[in-house]
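Student: fold the following for me, if possible:
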Amino acid sequence: MTAHDLRSQLASLTTEAFRPELADIDRLPTLDIARLMNAEDAGVPAAVAGQLPRISAAIDAVAARMTRGGRLIYAGAGTAGRLGVLDASECPPTFNTDPAQVVGLIAGGPEAMVTSVEGAEDSDELARADLDALKLTAEDSVVGVSASGRTPYAVGAVEHARAQGALTIGLACNEHSALAAAAEHGIEIVVGPELITGSTRLKAGTAQKLVLNMLSTITMIRLGKTYGNLMVDVRASNAKLRARSRRIVALATGAADPEIERALTESGGEVKTAILVLLADVDGPAAARLLEDSGGHLRAALARATG
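Tutor: All right, here's what the predicted structure looks like:
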């Protein structure tokens, strides 16, 4: 594609549109600019709401594959790639997932998290190589993320994954995008032109973050990683999370501190197991077996124990 072709293509994208009414924004008082940005951001949730049926269908498809051992893999460049890596990196401490279960791929590799890697986003070959390095299977789910919906790295990742039989999701912020068209599940969150022309880390980035929050969080709910709205699979890897673990057991059971400490000790610090120890009145090994037989779902394990 020539520079002229690319310029013409960008000019046609909603996310790249110029807003002449904001041409003097740099002359405004800081508070007025802040108010403008806040008003712009307020419209993002409504744009996401319009895509909720597509988002929920994608989540159900991801959860079904992850139940069978598949992985959730994000692929993007620049801000979109960083958001995917961020979401993936927060799953192990929040839901006690294996680090290989939710993976974020960014064009250019780890270096691209903090600096621009020249030309990486333009390479669909790089996307294929990154997915091949993960030994992609048909049980995996690949989410291509791109504000423009045309980024070769994201589109290439989705096309390659679909050819391998994996579930594919294309998350973009323009209508009729190549990314959504390439994926089995296309999600287009159209938030409109940015306050700063073409700066898609703003509204488009916020929209992508909201959708990624849903994809990972609701998938984990479907996988039994929560009990109600409690993070019962939280990994107690620091003092704050150890305190949170005790609080979660208390909220789920109403037990006193000495009982909570006993249950956590019996359970090797596993919150979900400790809750089952207290609610089902079983010992740690029995609770662990019940959870294993119930696919890790606390409610199902509790029903087995008490029913």
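Student: make it CA atoms for all contacts and neighbour counts henceforth
Tutor: Noted.
Student: and the residue sitting nearest the centre point of the chain, how far is that from Ala46?
Tutor: Nearest to the mean C-alpha position of the chain, by Cα atoms, centre = their mean, lies Leu212 at 3.3 Å. From Leu212 across to Ala46, the span is 16 Å (Cα to Cα, to the nearest Å).
Student: remind me, longest helix of this protein?
Tutor: As assigned by DSSP state H, the longest helix anywhere in the chain is helix 203-222.
Student: quick check: what element follows it along the chain?
Tutor: helix 239-253 (DSSP states H and E).
Student: what does that following helix rub up against?
Tutor: 230-232, 234-236, 255-257, 260-261, 271, 274-275, 278-279 (Cα atoms under 8 Å, 6 or more residues apart in numbering).
Student: and if you look at stretch 157-167?
Tutor: Contacts for stretch 157-167 (Cα under 8 Å, 6+ apart): 61-62, 75, 124, 127-128, 131, 136-144, 168-170, 179, 182-184.
Student: just the buried residues of the residues you listed.
Tutor: 61-62, 75, 124, 127-128, 131, 136-137, 139-144, 168-170, 179, 182-184 (16 or more other Cα atoms under 10 Å).
Student: just those residues: which are in strands?
Tutor: Members of those lying in strands (criterion: DSSP state E): Ala75, Ser141, Val142, Val143, Gly144, Thr168, Ile169, Gly170.
Student: so which of these comes closest to Gly295?
Tutor: Ser141 (20.2 Å; Cα to Cα).
Student: I have a second one here; can you model it like the first so I can compare?
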Amino acid sequence: AHAVRSGGRVVYAGAGTSGRLSVLDASEVPPTFGCNAFEAIIAGGDEAIRCAVEGAEDDSVAGACQGRELSDRDMAVGISASGKTPFVLGFLEAAKGRGAKCWLVTSESIEADMPDKTKNLDGKIVLDTGAELIAGSTRMKAGTAQKMALNMLSTATMIRLGGTYDGLMVDVTPTNAKLKKRALGIIMEIAGCPIDVAAKALEGAGMSPKLAALMLKGGLDRDKAEQALERSEGSLRAAFKRIDKG
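Tutor: Just a heads-up that it's a prediction; the model follows:
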């Protein structure tokens, strides 16, 4: 959360299944939470999202080139079931050299079996999934665990940044009919208003459910609601408390 709050990014990097899961998680953050701070890099580039580019995972130089694009405001998250993927380790080593916080998500639970390059990381998330039913097919248990871990990482980050309120995704971007209906439901639940009032407020808030809910429940115009959210670092709960205190 600190990286995003300070204007940095959370950048995932992986190869094969790990890379595809990284792309999946990062691509779902903007519509769910209205935040573009999560990015994903997959070994072999966009082609590898649909087609296997198996040799790409061995290219530590390519990983390092990607890692050098990070800064000390960013957080680098490498995903590798074995903990040994050259592309991922090259990425993390280069990102560390740029001052980024670096973490590794791995299923390798034996510290002695980890490469020396992992010793200087800021931390590891170890998913001890054990042997696969089909030996070596880490798209199975390891991949499923990685998906859950990345979901938790991105979701917990956005919760800490005020992207939810009482389990509601108040920063959802209503870009289609389904999401607009969801946004209206969120406003109605928080503000206790009918749908026509919620719809008018949503339009007046520039299609921001969070801002619309604050305007209605807090009795504020758009400018004052925006100021309250800014002073509350985007937290709707904190903004309501600030209003209650007068």
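Student: quick TM-score on the pair, please.
Tutor: Taking TM-score structural alignment, normalised by the length of the second structure as the basis, the two superposed chains have a TM-score of 0.94; 241 aligned residues with a Cα RMSD of 1.3 Å.
Student: how about the residue nearest to the centre of the first structure, what's its partner in the second structure?
Tutor: Applying TM-score structural alignment, one finds that Leu212 of the first structure aligns to Leu150 in the second structure.
Student: number of nearby residues for Asp166 of the second structure?
Tutor: Asp166 of the second structure: 8 surrounding residues under other Cα atoms under 10 Å.
Student: distance of it relative to Ile190 of the second structure?
Tutor: For Asp166 of the second structure, the distance to Ile190 of the second structure - Cα to Cα - is 9 Å.
Student: quick one: secondary structure of the equivalent of Leu195 of the first structure over in the second structure?
Tutor: Superposed on the second structure with TM-score structural alignment, Leu195 of the first structure falls opposite Leu133. Classification of Leu133 of the second structure by DSSP: H, G, I helix; E, B strand; the rest coil places it in coil.
Student: mean shift between the strand or helix carrying Ser22 of the second structure and the first structure?
Tutor: Per DSSP H and E, Ser22 of the second structure falls inside helix 17-33. Following superposition, helix 17-33 of the second structure is found to deviate from the first structure by 0.4 Å on average (mean Cα distance after the TM-score superposition for the first structure).
Student: got the contact list for the aligned partner of Arg160 of the second structure in the first structure?
Tutor: Under the alignment (TM-score structural alignment), Arg160 of the second structure maps onto Arg222 of the first structure. Arg222 of the first structure makes contacts with Ala63, as judged by Cα under 8 Å, 6+ apart.
Student: which residues does Ala280 of the first structure contact?
Tutor: Counted by Cα under 8 Å, 6+ apart, Ala280 of the first structure has contacts Leu302, Ala305, Thr306.
Student: number of nearby residues for the first one?
Tutor: What it means is Leu302 of the first structure. With other Cα under 10 Å as criterion, Leu302 of the first structure counts 19.
Student: confirm that it lies within a helix, as I assumed.
Tutor: Yes. With three-state DSSP as the criterion, Leu302 of the first structure is part of a helix.
Student: identify the residue spatially nearest to the alignment partner in the second structure of it, adjacent ones excluded.
Tutor: Matched by TM-score structural alignment, Leu302 of the first structure corresponds to Phe240 in the second structure. Distances taken as Cα to Cα, 6 or more residues apart in numbering place Gly218 nearest to Phe240 of the second structure, at 6.9 Å, with adjacent residues excluded.
Student: my guess is Ala120 of the first structure contacts Leu105. True?
Tutor: No. Applying Cα atoms under 8 Å, one finds Ala120 of the first structure not in contact with Leu105, separated by 11.9 Å.
Student: between those two, who's got more neighbours?
Tutor: Higher neighbour count among Ala120 of the first structure and Leu105: Leu105, with 24 against 20, using other Cα under 10 Å.
Student: counterpart of the more buried one over in the second structure?
Tutor: In the second structure, Leu105 of the first structure lands on Ile41 (TM-score structural alignment).
Student: distance of the nearest residue to Asp221 of the second structure once chain neighbours are set aside from Ala199 of the second structure?
Tutor: The shortest distance from Asp221 of the second structure to any non-neighbouring residue, by Cα to Cα, 6+ apart, is to Met215 (5.9 Å). The gap separating Met215 of the second structure from Ala199 of the second structure is 13 Å, by Cα to Cα.
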